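Q: I'll drop the sequence and a predicted model, then ask my questions.
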Amino acid sequence: MLEILTRITQGKGRDSDIETLLSIAKTVKECSLCGLGQTCPNPVLTTLNYFRDEYDAHIKEKKCPAAVCDALMISPCQHTCPVGINVPKYVAHIAAGEYLQAVETIRERNPFPAICGRICHHPCEGRCRRGELEESVAIRALKRFAADWYFEHVDELPEPEPFPRTRNQKVAIIGAGPCGLSCAYFLAQAGYGVTIFEAMGIGGGMPAVAIPDFRLPREVINSEIDYIVKRGVEIKYNTPLDTKFTIEHLQANGYDAVFIAAGAQKSQVIGIPGESEALAGFHYGLRFLHDAKLGKKVKVGRRVAIIGGGNVALDASRTALRLGAEEVNVYYRRSREEMPVTEVEFDEAVSEGVNVHFLVGPTRITSDEGKVTGLQCIRMKLGEPDDSGRRRPVPVPESEFFAEADTVIAAVGQAADLSFLPPDSALERSRWERLVVDSNSLSTNVAGVFAGGDFVFGAGMIIDAIAGGRRGALAIDKYLRGDRSRVQMYDTRQPGIKEAEKPITEEEGTWEAAFRPEMPMLPIEDRKRSFSETELGLSEEKAGYEAKRCLRCDLET
């Protein structure tokens, strides 16, 4: 068993290893006559039972979710990044004042440095080894600094040119969100002709229509999309797929492959009494943010109640304050630990005056004469974990209470909208109304048709959607080349290959505690009165200081 486990941690695992481990562990446990023999297989059996996905990640994707298997990674931050950005390299470029090279390094894996520099949930920082000394490197903030520098100096830099067209085939992408745009970018980079068909009149997907300007200004999205178009990607706006313009039509018009990246743009229904869009004062979170982002007149009352605890809920709460609400209360049925938002987002919402009530589950939306009057709620406690791994909220008997509100916003999740697919479409769907795809290649049951991102896997983080787009591009490239091998999205350290290093100075050879600089913020009172961006970005001096805090784990031998 030790030999097999060691081989798995070294990236040499085989598909048959899991069954072999189970067989050996069970045999040892059942046949041993001593206590030692009967108990020694327990760690293997237990981890296979509860952490099977981690074994699969190690064997199939050469990924260590905990970022501790050195043989599988170059650095923990790069390994943890869903798209595998060479973080130490671009941080080193910033430290050296080489900002263009930093942006180019980021774009090797991610065509959205400015967007992700603002709204990425930065899992890389959670694995940064500098954090074991004092604080992790501000990787996201450095990404934004480099991207902002690029767009501020874009007129002085060489004009981006289209990637060379080296392949005869062409690919159609459905949806100009982060996943679709990423797939198109990497396919164009691989030499294919790429056209994106977008239903709306603007690109960017959910970030463009649902993430408020105070977190992600529209001009930042436009700049990123403009760069992708200049690299050779064609986007056809106001061109939705429907029963009259289908995937079959695209294939008949000469597209050799189709990638569906339509996103998750439909709000999920809560399913409680009184929930109705016909009520004055009731909104679904995505529609509320969409209308506010596009400048439509959105009316909120004096007291706003928001149901949910994710990004949409907090974005809606902060938007409501800016639209004139005097009191905003967020009701979340779990605790802060289960809340799927970053510390930055949560802290900013609270500092602006949003009240977050944990372990509270709304049970009814009350109304009078067609107008919202409040929420009937019950207090919750956490029980056993559910399928998501989070502890399931359980109602506390006789703990009901009423929360007065004249506006209620439901923000409990998002789902894909498959209505553009004809009822007789050959594409296989799951019982959750999602397309069924191969987890590695993202291929559907229809030859040449692929799908990925939120449209397939449900609403997630933007960096995961970008990773899905890149995986889709790699898979389509393999398909069009006739290569049926697995898609590989991992980088491993190559023995004997090491970046050239200058001699270490006495100053660099010593260590002193150095903490990350605080992100400059718009004053709180100014935030409440406008949709101006709240994070102002690092100065060149602070960015240089922060970049030099990187320990360059990638240079370890």
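A: In hand now; what should we look at?

Q: Going by C-alpha atoms from here, please, whenever you check contacts or count neighbours.
A: Noted.

Q: host element of Val344?
A: For Val344, the host element (DSSP states H and E) is helix 343-351.

Q: do the same with Val356
A: With DSSP H and E as the test, Val356 turns up in strand 355-357.

Q: ok, back up a step: so for the helix holding Val344, what gets flagged as buried?
A: Glu345, Phe346, Glu348, Ala349 (16 or more other CA atoms under 10 Å).

Q: swap in stretch 320-340?
A: Neighbour-count burial for stretch 320-340 [16+ other CA under 10 Å]: 320-323, 325, 327-336, 339.

Q: Endpoint to endpoint, it covers what distance?
A: End-to-end distance for stretch 320-340, by CA to CA, to the nearest Å: 20 Å.

Q: Over to stretch 226-242?
A: Span of stretch 226-242 from end to end, CA to CA: 27 Å.

Q: Name the residues that touch that stretch?
A: 111, 160-163, 174, 176, 181, 184-185, 188, 193-203, 247, 419-422 (CA atoms under 8 Å, 6 or more residues apart in numbering).

Q: And those, which of them are buried?
A: Buried among those by 16+ other CA under 10 Å: 111, 162-163, 174, 176, 181, 184-185, 188, 193-199, 202-203, 247, 421-422.

Q: second one coming, line it up with the first:
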Amino acid sequence: MALRNNRLTNEEYDEHFSDIHPPFETHNAALVEANRCLFCYDAPCTKSCPTSINVPKFIKQITTENLKGAAYTIFSANIMGGGCSKVCPVEKLCEGACVYNLMEEAPIPIAKLQRYATERAIHEKWPLFTRQASNGKKVAVIGAGPAGLSCAHALSREGVEVTIYEKEGKGGGLMTYGIAAYKVTPQFCQEEVDYITSLGGIHVLYNMQLGKDVLLETLQQEYDAVYLAFGVGMARQLAISGEQLNGVVDAIRFIYEIRTKGYPEVPVGESVAVIGLGMTAIDAATQAMRLGAKEVTLVYRRTEAEMPCTAAELNIAKLDGCNIIWLAAPKEIVGENGHVKTLVCEVMRLDERKLPVGTGELISLNVDMVIKATGQLPYTMAAPKIDNEHGRVLINEHAATNLPGVFAGGDCVNGGKEVVDAVQAGKEGAKAILKYLFREVE
């Protein structure tokens, strides 16, 4: 067993990484589903959306052939509504709240309808928003991910000049670099970033990292306000013997390389163990299978009832042929000639508080690759004067940090949630910054 790349043909890669949730093939197919909507009063689907998209309204607009109106309704609430339609865990949000679930019928395919409206708007570059005249205010945004882009767009619409400092070579953040390629393509991510910035008044400076290429103190002097949206960093360490062996990789780095290098260039083992069962773990496991691994096993220290991923995500892994071992925690990684050979796990049990407790019983997996997906750590604070809790930026109810004129939101504050949560944080940050800039009193 050994890690190697280029395991499959180009045709196999294309097949394995094709769109897992294909769009409607025809306009009539979209209309059929849209016309099923009951257009509920005080709609539970809207209430369950972190960005409060008016779902019945945009679906009604689709039924009346007003696709531009539908796209505007979506983007007004969530400027990344296109990407969110592909990656949101809708089964626990809008579609999970659909009243059809109570009738034991299939819920309205809200995400698919949202994609139907937004994809066309993005591809055809519909100019749905008009930017107000420049008001002379300047804001720096750190990070061109969902929170940063959302904040920048909301500010620019009000006439604020925004400069985004992004440490990577492309924008989109997690959407571009941290999500399975079969959910959203890099090409679409670029189109979405271009669409958002096409409003005007948003300038993105790439390969600019806070604390290295630009200092917070400098930004505070040059701009009227600063919004921190730099996300979170790499996966947590397992803190076990053998973690430094060749073949032990970080899930975020593994997915990052798939997104940046291309499928044939990323090495994968024949027998792979993935530690964790969150969304990132599922993405890593399924993509390892799709890169040509013969066997992939997800190892999780709790039971299915406690898993952080959704049932729909778990089903993707099962359909791809991934195995799952419940109630097991990594104990040691054994190597041979510097390479991973065996993953030793301890069998766990849950105590009365549902916390995993070791039983002393050990099991061994013969693997040549271990992917760590046990949650992400905050970045080391590039601006140590900012109050933080174990690396997470602390903010008040107005998204403000302890430094005057410095605001924050998204994963760098909450430690890592859904893309849609980051978009909402960006909206809230923009609202707070506008009040600060113009000294509005509540």
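A: Yep, it's here. None of these values were measured; they are calculated from a predicted model.

Q: TM-score for this pair?
A: Laid over one another, the chains give 0.86 as their TM-score (TM-score structural alignment, normalised by the length of the second structure), with 396 aligned residues with a CA RMSD of 1.8 Å.

Q: The helix holding Val344 of the first structure aligns to what range in the second structure?
A: Using TM-score structural alignment, helix 343-351 of the first structure corresponds to residues 311-319 of the second structure.

Q: after superposition, how close is the matching stretch to the first structure?
A: With the two structures superposed, stretch 311-319 of the second structure lies on average 1.7 Å from its match in the first structure, counting by mean CA distance after the TM-score superposition for the first structure.

Q: ok now that stretch, how far from the chain's centre?
A: 18 Å (CA atoms, centre = their mean, to the nearest Å).

Q: same thing with stretch 208-223 of the second structure?
A: Distance of stretch 208-223 of the second structure from the chain centroid (CA atoms, centre = their mean) equals 25 Å.

Q: Span of that stretch from start to end?
A: 16 Å.

Q: That one: which residues count as buried?
A: Met208, Gln209, Leu210, Leu216, Leu219, Gln220, Tyr223.

Q: what residue of the first structure matches up with the first one?
A: In the first structure, the residue matched to Met208 of the second structure (TM-score structural alignment) is Thr239.

Q: Kindly provide the distance from the nearest residue to its match once chain neighbours are set aside to Ala176 of the first structure.
A: Counting by CA to CA, 6 or more residues apart in numbering, Thr239 of the first structure lies nearest to Ala199, which is 4.8 Å off, once chain neighbours are set aside. As judged by CA to CA, Ala199 of the first structure and Ala176 of the first structure stand 9 Å apart.

Q: can you list contacts of the helix holding Val344 of the first structure?
A: Here helix 343-351 of the first structure has contacts from Leu314, Ser317, Arg318, Val356, Ile524, using CA under 8 Å, 6+ apart.

Q: tell me the SS of Ile378 of the first structure?
A: strand (DSSP: H, G, I helix; E, B strand; the rest coil).

Q: Please say which position in the second structure it maps to.
A: In the second structure, Ile378 of the first structure lands on Glu346 (TM-score structural alignment).

Q: Am I right that that match is in contact with Pro356?
A: No: Glu346 of the second structure is not in contact with Pro356 according to CA atoms under 8 Å; the separation is 10.7 Å.

Q: before we move on, the earlier item: quick check: the strand holding Val356 of the first structure compared with the second structure, mean distance?
A: Relative to the second structure, strand 355-357 of the first structure is 1.4 Å off (mean CA distance after the TM-score superposition for the first structure).

Q: what stretch of the second structure does the helix or strand that that strand is followed by fall on?
A: Where DSSP H and E defines the elements, the next helix or strand beyond strand 355-357 of the first structure is strand 360-368. Taken onto the second structure by TM-score structural alignment, strand 360-368 of the first structure occupies residues 328-336 there.
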